[in-house]
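A.B. asks: sequence plus the predicted model coming up.
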Amino acid sequence: MKIVIHSPAFPPQIGGLEEIARLCAVELTRQGHAVTVLCETPNEPPVEFPFVVLRKASWREKCRVTRECDVFLMFNMSLKGLPLPMLFRKPLVISHQGWYGAEPEDLNPRARFKRFLSRRFATNIACSQAVADYLGGAVTVIPNAYNDKLFHLREGILRSRDILFVGRLVSDKGASLLVEAVARLAKDDVCPTVSITGVGPEEQNLRQQVTQSGLDQQFVFTGPLRGEALARHMNAHRILVVPSLWAEPFGIVAVEGIASGCMVIGSVRGGLKEAIGVCGITFENGNEQGLARALMECLGRECSDDHHRVLSARHLKCHEVSFVVSAYVHVLNTAVRY
């Protein structure tokens, strides 16, 4: 099968959307499909892939590869990309990775228009049931995959630290809420160690918040970590916290943490609770007291016990790349037949 993948961004740019598009493209190629990726991300620093990546391609080039493909797979509805499969009457499958407004409740005219076009012209996949409910209509839920070759339990790494936050240091990701919750625990003489891993415009404010709360001895800011360094870093922590203030559509980082042996605490709205499944605890978005209670509960558990490992293995199975992409292939084949 010849597949065109349309993704607004693609590695070397790093994010959840870029990662799931990359994982799908790699596995589809491994399974013998001919994949061409259309994206607008420059190749800086240079990255090579086992498939064709056309960056900032001309309209003529986009038309050529679309005309030759069997199916057009779009990651998130793109109004700019929509004319291509329609012009050449190619089956269109859209993998919806989030909301088309700031929050699921933000049904602005553009968001409504994208949802309408998706239902009218495409076969639709959602990364979570929360996103499927937001879209409405006939939608196949295929949870996102994680890099199972990279994130796994590693022998010889001591879980020497308690709590880990991984993400962009922006207000929506809720790192400041984690600082508040840890400060609340400190009043009861509970003093876990915390690592903040990431970079962003809120870093200086977070550092000041930690200092003003008297938590400098507990917190470490590591800067951004990726690949092998991040995978090993996760294995050195007991608890991963994903305290997003907004409704996360999914949350690959939660699955990566579970695969690395962490218990996961995350906010409940959106699809993050589906990414966590039975392998952690959720709390109400923005609720400092709820996060503090969840931290106390997890700090009192042993994350390496047999029961936790069994639950984690079952949960991770449906997020393995081969499993997820096989589900995508089924949808793509169905779209081609009809």
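C.D. replies: Yep, that arrived.
A.B. asks: CA atoms for contacts and neighbours, from now on please.
C.D. replies: Will do.
A.B. asks: near residue 29, how many other residues are there?
C.D. replies: As a burial measure, residue 29 scores 18 neighbours (other C-alpha atoms under 10 Å).
A.B. asks: next: residue 89.
C.D. replies: Residue 89: 13 neighbours (other C-alpha under 10 Å).
A.B. asks: same check on residue 309?
C.D. replies: 17.
A.B. asks: that one - that's part of a helix, no?
C.D. replies: Yes - counting by DSSP: H, G, I helix; E, B strand; the rest coil, residue 309 is found in a helix.
A.B. asks: ok, now how distant is it from residue 288?
C.D. replies: 28 Å (C-alpha to C-alpha, to the nearest Å).
A.B. asks: and here's the other structure:
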Amino acid sequence: MNILLESRAFYPSVGGLEMMSRVLATAWQDAGHAVRVATITPLEGEDELDDLTVDRNPSSATMRRHVQWADVFVQSGVSLRSLHEPLLTGTPMVIIHHGLLSGPETPTLRSWLKRRASYLGVNVAVSRAVANTVPGPTIRIPNTFRPLFDQLDVEDEQRNGLLFVGRLVSEKRADLAIYVLSRLRKRGFDITLTICGDGPERDALEQRVEEGGVRDAVKFTGWTEPADLAEYYRTSELLLVPSSSETFGVAALEAIASGCPVVASETGGLPEAVGDCGLVVPPDDPEALTDAAERALLSDVRTTLREAMPSHVDRHRISRIASDYLHLLRRVVY
């Protein structure tokens, strides 16, 4: 097949959508299909990818030629800019929804158009929470993780400390990770917290650490290279994902693929990302989060969580996810 993937956010930008678009395009190409990627993300001084054909900020005429070339047009996230092209060319379309679509209770023109667009092709939702907001025909295919994080072999004896991974913005609730650390230390746990990520909340979080008297127990790494992040996953006892909202939760899946149990908020797609490999609690509940973290540090609980990891990781490996997508694309095309 000739597959055109439009992903407005793409390498070198960093995020779950960008990661999914890149690994899917690469996997489809490795399976013998011709793949082109269209994006508006600039290189910003980085080197272009050698393994993919990427067209950055294509003109309308060029985009139409790409769509005419394609057997199937895949949008990674709804792009109103190019929705008309497959209608003009008759090219089948698949839309991957990574986030929630606004409901009819917020009837802006943009949100209305995005909801109507879901009737123009087949939709893929990365979680049940996302699927529930897509009015058009929808199937669920979960997110994958980068092969770099496929490292289940590390034993608990080699692990130490809590881990938080994510942008330092209010909805990620890194403040609750700091709260959990403080409470566990008061309960007698000699434990540390590593915070991987950066963002506008960092200064406030560092101030909270100072005020809480846990400066020596908290490490801020800032933005973390994937190889370094893989090492943190391999050496941490527990990942905390206390987000107030999350459409999937790639960090949870990365940690589980690295053998690290998770304690997360029961919101959006996080329960699906965690599966039976962690504990979930109501969002924005610091005491419930602390109690769950304490439970997850017990050896018998950790053994149960780790026993669930191999099958969960296997379901989310890129080979399985890319195959699920290719099965759908063939059905749409043929």
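C.D. replies: In hand now; what should we look at? Everything quoted here is computed from the prediction, not taken from an experiment.
A.B. asks: quick one: the helices in the stretch 51-200 of the second structure?
C.D. replies: 60-69, 84-89, 109-117, 128-131, 174-186 (DSSP state H, counting those that start in this stretch).
A.B. asks: and residue 242 of the second structure, which of those helices is closest to it?
C.D. replies: Closest approach to residue 242 of the second structure among the helices of the stretch 51-200 of the second structure is made by helix 174-186 (6.6 Å; C-alpha to C-alpha).
A.B. asks: against which helices or strands is the closest one packed?
C.D. replies: strand 162-165, strand 193-196, helix 202-211, helix 286-296 (3 or more C-alpha pairs under 8 Å, 6 or more residues apart in numbering; DSSP states H and E).
A.B. asks: tell me if I'm right that residue 120 of the second structure and residue 86 touch.
C.D. replies: No - the pair formed by residue 120 of the second structure and residue 86 falls short of the contact definition of C-alpha atoms under 8 Å, at 9.1 Å.
A.B. asks: overlap of the contact sets of these two?
C.D. replies: Common neighbours of residue 120 of the second structure and residue 86, using C-alpha atoms under 8 Å, 6 or more residues apart in numbering, are residue 93.
A.B. asks: how about stretch 184-203 of the second structure: buried residues?
C.D. replies: Residues of stretch 184-203 of the second structure classed as buried: 184, 192, 193, 194, 195, 196, 197, 198, 201, 202 (neighbour count, 16 or more other C-alpha atoms under 10 Å).
A.B. asks: pick out the residue closest to the middle of the first structure.
C.D. replies: residue 252 (3.2 Å; C-alpha atoms, centre = their mean).
A.B. asks: who's in contact with that one?
C.D. replies: 16, 144, 145, 146, 275.
A.B. asks: what count of nearby residues applies to the equivalent of residue 272 of the second structure over in the first structure?
C.D. replies: By TM-score structural alignment, residue 272 of the second structure lines up with residue 274 in the first structure. Neighbours of residue 274 of the first structure under the rule other C-alpha under 10 Å: 21.
A.B. asks: what about residue 106 of the second structure, distance to residue 223 of the second structure?
C.D. replies: 34 Å.
A.B. asks: for these two, indicate the residue with more neighbours.
C.D. replies: A count of neighbours by other C-alpha under 10 Å puts residue 223 above the other of residue 106 of the second structure and residue 223, at 15 against 9.
A.B. asks: I'd guessed the more buried one sits against residue 196; true?
C.D. replies: Yes - if you go by C-alpha under 8 Å, residue 223 of the second structure and residue 196 touch, sitting 6.3 Å apart.
A.B. asks: centre of the chain to stretch 9-26 of the second structure, how far?
C.D. replies: 10 Å (C-alpha atoms, centre = their mean, to the nearest Å).
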